[in-house]
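Asker: okay, predicted coordinates and the sequence, questions at the end:
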Amino acid sequence: MDWDDAYANAAHISGAESYPPRWEADASAFRAQAHGRLGLAYGTGARERFDLFLPASEAAGLVVFIHGGYWMKFDHSYWSHLATGPLARGWAVAMPSYDLCPDLRISGITAQIARAIEAAANEVTGPIAVTGHSAGGHLSARMLERGLLSDDAAARLRKVVPISPLSDLRPLMRTSMNDTLHIDAAEAQQESPVFMTDRLNVPVTVWVGGDERPAFLDQANWLGEAWGCDVHIKPGRHHFDVIDALADKQSRLVDALVV
């Protein structure tokens, strides 16, 4: 099996090269008119920052969106426009960046995201919902490990929606990406959500596009099977456009997150 091809999204999406500049432009335009605070620190590192977008009235709660990029690419600035849907429903939205591999291992990124959620939770009262895409889907699922979040943040966590998550890291050890990720057997066991048994009792909905690579459909279904949670397969959506629904306040994806 060609493991690199199995996890190569862009090679199988028409016009894939147009998506990152489009995301960046849409996010920039959104920030220019949004109400919130940018570049809030959750640590001392240059990438340990998050943007916090606020609704017009008191927030009903906090949504945290964790970006993807195989833990190797992007930062929070590409995704600001995806706050549109939860904001329109009255929820604040935090979007953190994190250090990238190989500068930090995946386990270190997991710890960073936990700190980011705790810092954002100090800014907004009420329930917390966590979502993320691809590698961010992995990180969102990891937040359910008991003891990872502070007691306060864990008590407020009401919903987790991993989008196209990487739930079993072992296949990635067979890809050339592992030259950068440096996943070994111990980290794959520790960091794969499918192996998490001591989890917070929080509702989970796994979301994935029907037109995604078979490997990503497998990853979503593996998590659903391991956790006994719902898996929603969105027809006609691939890995790059499955997240678009976050910008639509009436979408089922936003419903799953904030209702």
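Answerer: All right, it came through fine.
Asker: only C-alpha atoms for contact and neighbour calcs from this point on.
Answerer: Fine.
Asker: can you give me the helices in the stretch 101-250 of the chain?
Answerer: 106-121, 135-142, 151-156, 178-181, 185-191, 214-227 (DSSP state H, counting those that start in this stretch).
Asker: second structure for comparison follows:
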Amino acid sequence: MDLDDAYANMPYIPGGAEFPDKWAADADAFRKSQALTGRARLGLMYGHGTREVLDLFMPEGTPKGLVVFVHGGYWMKFDRSYWSHFAAGVQAQGWAVAMPSYDLCPRVRISDITRQIANAVTVAAREIDGPVRLSGHSAGGHLVARMCAPGVLPDDIAARLAKIQPISPVSDLRPLMQLTMNSDLRVDEAEAQTESPIFQPKPTAPVTVWVGGDERPVFLDQARWLAEAWTCGHQVVTGKHHFDVIDALANPDSDMTRDLLG
């Protein structure tokens, strides 16, 4: 198997190259609408670096709790500004939503990003009372799964975790060592072991792993491996691929949104 091809999503998605521009436009429109209503707190620092920043979208009234959404991009692309509109579903159900950026490889390693997201979750959770629910897509699915490992989050924040929702996650990093992109990721045996969620203890918080039914076989495998390792929920969404499986988060009545908040 050509693993570089196996882990390539865009060439196998119709109009795949158009998705980032669409995400950015939809996210910008959402942020502007939120700013007009005074429900967007943009550019909150959770660390000292220029990318250690999050946006917080508030619901009407007192939040029921906090949802943190972590974006993907193979730990090498994008920032929070592409994904804001995916806060709409849970925000409409009364939840605050935090969306962090983070440093990208090769400037940092995946283990560094894990620590940054832990800081982002911690800072956001100390802004918003109540339960904390985590959702993340692709590399972001890996990162929210890592938040469940013992000692990654402070004890008081870990105790508030009420749901983990990895979407199309990379749960076993060992295959990445064989990819050309590993020249930037720099995953080695030690990091693959410590950063692969499949090697973590099963979380105490409920978990549902989601993946699109039309995704590349390796992503179907990665989702299944995590669901099997953690004996947790596993949803395969018929007709959805790697780029549109997350669309449901923008809908307050979707199965994905209900699962995240259930």
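Answerer: Thanks, I have the structure now. Bear in mind the structure is a predicted one, so any value in this text is a computation, not a measurement.
Asker: so what number do they get for TM-score?
Answerer: Here the TM-score for the pair of chains, by TM-score structural alignment, normalised by the length of the first structure, is 0.99; 258 aligned residues with a Cα RMSD of 0.6 Å.
Asker: of all the helices of the stretch 101-250 of the first structure, which one is nearest Ser18 of the first structure?
Answerer: Of all the helices of the stretch 101-250 of the first structure, it is helix 135-142 that lies closest to Ser18 of the first structure, at 20.4 Å by Cα to Cα.
Asker: that closest one against the second structure, how far on average?
Answerer: On superposition with the second structure, the mean distance recorded for helix 135-142 of the first structure (mean Cα distance after the TM-score superposition for the first structure) is 0.3 Å.
Asker: how far away from the center of its chain is that helix?
Answerer: 5 Å (Cα atoms, centre = their mean, to the nearest Å).
Asker: which part of the second structure matches that helix?
Answerer: Aligned using TM-score structural alignment, helix 135-142 of the first structure spans residues 139-146 in the second structure.
Asker: highest mean neighbour count out of the helices of the stretch 101-250 of the first structure?
Answerer: Greatest average neighbour count among the helices of the stretch 101-250 of the first structure goes to helix 135-142 (a mean of 28), per mean count of other Cα atoms under 10 Å.
Asker: return the list of helices and strands in contact with that helix.
Answerer: Other helices and strands packing on helix 135-142 of the first structure, by 3 or more Cα pairs under 8 Å, 6 or more residues apart in numbering; DSSP states H and E, are strand 62-66, helix 106-121, strand 128-133, strand 157-163.
Asker: next, the angle from the third one to strand 62-66.
Answerer: I take that to be strand 128-133 of the first structure. 20 degrees (axes from the mean of the first three to the mean of the last three Cα atoms, to 10 degrees).
Asker: quick one, strand 128-133 of the first structure and helix 106-121 angle?
Answerer: For strand 128-133 of the first structure against helix 106-121, the angle by the same axes, to 10 degrees is 140 degrees.
Asker: tell me the gap between strand 128-133 of the first structure and the middle of its chain.
Answerer: Centroid separation for strand 128-133 of the first structure versus its chain: 6 Å, with Cα atoms, centre = their mean.
Asker: kindly report the same for the shortest one.
Answerer: Going by Cα atoms, centre = their mean, the spacing between the C-alpha centre of strand 62-66 of the first structure and its chain's C-alpha centre is 8 Å.
Asker: what residues does whichever helix or strand comes after it touch?
Answerer: Sequence-wise, the next helix or strand downstream of strand 62-66 of the first structure (DSSP states H and E) is helix 84-88. For helix 84-88 of the first structure, contacts defined as Cα atoms under 8 Å, 6 or more residues apart in numbering pick out 53-55, 63, 92-93, 245-250, 254, 258.
Asker: mean per-residue distance, helix 84-88 of the first structure to the second structure?
Answerer: Looks like 0.3 Å for helix 84-88 of the first structure (mean Cα distance after the TM-score superposition for the first structure).
Asker: which residue numbers in the second structure go with that helix?
Answerer: Going by TM-score structural alignment: helix 84-88 of the first structure matches residues 88-92.
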